[in-house]
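In: Got a sequence here, can you build the structure:
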Amino acid sequence: MSSWETGQFIYLLVLGGALALWLFIENRDSIGTKLKQLSAWGLIFLGTIAVIGLWGDIRQTVQPRQAVFADQGRIELPMAPDGHYYVTLQLNGEPIRFVVDTGASAVVLTRQDAARAGIDAEKLAFFSEAMTANGAVKTAPVTLDMVALGPFEDRKMPAFVNAGEMDTSLLGMTYLQRFDRIEISGGQLVLER
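Out: Alright, predicted model coming up:
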């Protein structure tokens, strides 16, 4: 447990203790009623702690995910809570998560994602340059042997590995332009071929 979580836990214990003390003082005449109420509040308290502890797992379970409709040649990506669209592609057989970026001209991988896709970042030559919102960054051109999204498979796709720090790889226009239709509607990004 981190110090922040420990602090939250202590706060909840103090709050629970204060509620229990108030219940005993308020209902001095009826021990049975006090115990029932204390049990109910204890269950509410434990339930709250469980929800807080499991919130990340609960959110992942109920959050919509990308949907592949192979027979229709269609992929639907739900908008994430941060307002972006994320998609998981298979790069050289490895699942890599991308943020869809129509403002990026190319596919740009983080060093970590490049390594997962079998690209040795230590052997790359970072001689090209890309302009970002944070200024120029060094990049290394690479060729991805296989890129797959649902039923769509592309071979020998050009991409770049970013020399700088990035949280998520970018899925830019060199890949997106391979689709016949790109539409954003009703909180979904739809890709069709």
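
In: from here on, contacts and neighbour counts on C-alpha atoms
Out: Will do.

In: mind listing what Glu165 touches?
Out: For Glu165, the contact set (C-alpha atoms under 8 Å, 6 or more residues apart in numbering) comprises Thr110.

In: for it, helix, strand, or coil?
Out: The three-state assignment at Glu165 reads coil, by DSSP: H, G, I helix; E, B strand; the rest coil.

In: Which strands or helices does the longest strand along the chain pack on?
Out: Using DSSP state E to define each element, the chain has its longest strand at strand 135-149. With contacts defined as 3 or more C-alpha pairs under 8 Å, 6 or more residues apart in numbering; DSSP states H and E, strand 135-149 has these neighbours: strand 86-91, strand 128-132, strand 152-162.

In: quick one: the residue of the chain lying at maximal distance from its centre and Leu23, what's the gap?
Out: Relative to the centre of the chain, the most outlying C-alpha is that of Asp29, 53.3 Å out, by C-alpha atoms, centre = their mean. Distance, Asp29 to Leu23, by C-alpha to C-alpha, to the nearest Å: 11 Å.

In: what about the strands in this protein?
Out: Assigned strands in the chain, in chain order: 67-69, 74-78, 86-91, 94-100, 108-109, 128-132, 135-149, 152-162, 169-171, 181-185, 188-192 (criterion: DSSP E).

In: Tell me which residues are up against the third one.
Out: When contacts are defined by C-alpha under 8 Å, 6+ apart, strand 86-91 is touched by residues 66, 77-80, 95-100, 117, 144-149.

In: cool, and the second one?
Out: Under the contact criterion C-alpha under 8 Å, 6+ apart, strand 74-78 has outside partners 64-69, 85-87, 150, 187-193.

In: Would you do the same for the sequence below? I want to compare the two.
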Amino acid sequence: MTGHEYGRLAYLGLLALALVLWFFFRDRTRLGLKLQYLGVWALILLGAIAAVGLWGDIRQTVMPQQAVFAEDGRVALPRAPDGHYYVSLDLNGVPTRFVVDTGATGMVLSRNDAERAGLTPDQLIFRGQANTANGMVRTAPVRLESVGLGPFTDRNVRAYVNEGEMRTSLLGMSYLQRFDRLEISNGQLILER
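Out: Sure thing, here's the model as predicted:
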């Protein structure tokens, strides 16, 4: 925080203190009742702060996760609150989160995910181009030794590394076509082989 922000915070704190003191000393006959009200409001404020601070953990706990049904040869991906479907794949043995993108032609890795999967950033040659929602970006073609999803493992999988900034890697149709069936039903994306 800057000095200006600290000053603003101090001003607001003094203003709140003045309002609380005015509230209490305006009518001293019901001081006990006012203290009870102040305690209730303090607990409500504390609860709200705790809920906001823990929301990410709470959401991860109650949000459905991807389910693998190995005996049936299928994977069920729940729709996330943002409306997308996310899947965790093992790239060269490293768990990596993808957003399923049926509008993407190929599997597109962020630079961070590519590096985590063992692809050396210095050896990437960005000679391709892709047209994205953010405009044209340069891409580097790569081959992944293994891509695993539950009981399914594919070898020598073609992918691309995006030179631009990406929060999450994209799982496009080149990988999704390896499945016999893709179905969206009851808030789930079902992949089946």
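
In: The strands of the first structure: which one's closest to Val51 of the first structure?
Out: Closest approach to Val51 of the first structure among the strands of the first structure is made by strand 74-78 (24.4 Å; C-alpha to C-alpha).

In: How far does the closest one sit from its chain's centre?
Out: How far strand 74-78 of the first structure lies from its chain's middle: 16 Å, per C-alpha atoms, centre = their mean, to the nearest Å.

In: what inclination does it have with respect to strand 135-149?
Out: Interaxial angle, strand 74-78 of the first structure versus strand 135-149 (axes from the mean of the first three to the mean of the last three C-alpha atoms, to 10 degrees): 130 degrees.

In: in the first structure, which helix has the most residues?
Out: In the first structure, taking DSSP state H as the definition, the longest helix is helix 31-62.

In: What's the average distance for that one when superposed on the second structure?
Out: Following the fit onto the second structure, the mean deviation recorded for helix 31-62 of the first structure is 2.0 Å by mean C-alpha distance after the TM-score superposition for the first structure.

In: Tell me, how many residues neighbour Asp72 of the second structure?
Out: Asp72 of the second structure: 9 surrounding residues under other C-alpha atoms under 10 Å.

In: er, Ala115 of the first structure actually
Out: Residues lying near Ala115 of the first structure (other C-alpha under 10 Å) number 14.

In: Find the nearest non-adjacent residue to it, please.
Out: Among residues not flanking Ala115 of the first structure along the chain, Ala121 sits closest, at 6.6 Å (C-alpha to C-alpha, 6 or more residues apart in numbering).

In: Hmm, Asp113 and that neighbour touching each other?
Out: No: counting by C-alpha atoms under 8 Å, Asp113 is not a contact partner of Ala121 of the first structure; they are 9.9 Å apart.

In: Give me the more crowded residue out of these two.
Out: Neighbour count, other C-alpha under 10 Å: between Ala121 of the first structure and Asp113, Asp113 has more, with 21 against 18.

In: Now that one: closest residue in space, sequence neighbours ignored.
Out: Asp113 of the first structure's closest residue in space is Ile96 (C-alpha to C-alpha, 6+ apart), at 6.5 Å.

In: picking that back up, same for the longest helix of the first structure, what does it pack against?
Out: Helix 31-62 of the first structure is packed against helix 3-26, with contacts defined by 3+ C-alpha pairs under 8 Å, 6+ apart.

In: now the helix it packs on, how far from the centre of its chain.
Out: Put simply, helix 3-26 of the first structure sits 33 Å off its chain's centre (C-alpha atoms, centre = their mean).

In: tilt between that helix and helix 31-62?
Out: Helix 3-26 of the first structure and helix 31-62 are oriented at 150 degrees to each other (the same axes, to 10 degrees).

In: Residues touching helix 3-26 of the first structure, excluding its own?
Out: Under the contact criterion C-alpha under 8 Å, 6+ apart, helix 3-26 of the first structure has outside partners Lys34, Gln37, Leu38, Gly42, Phe45.
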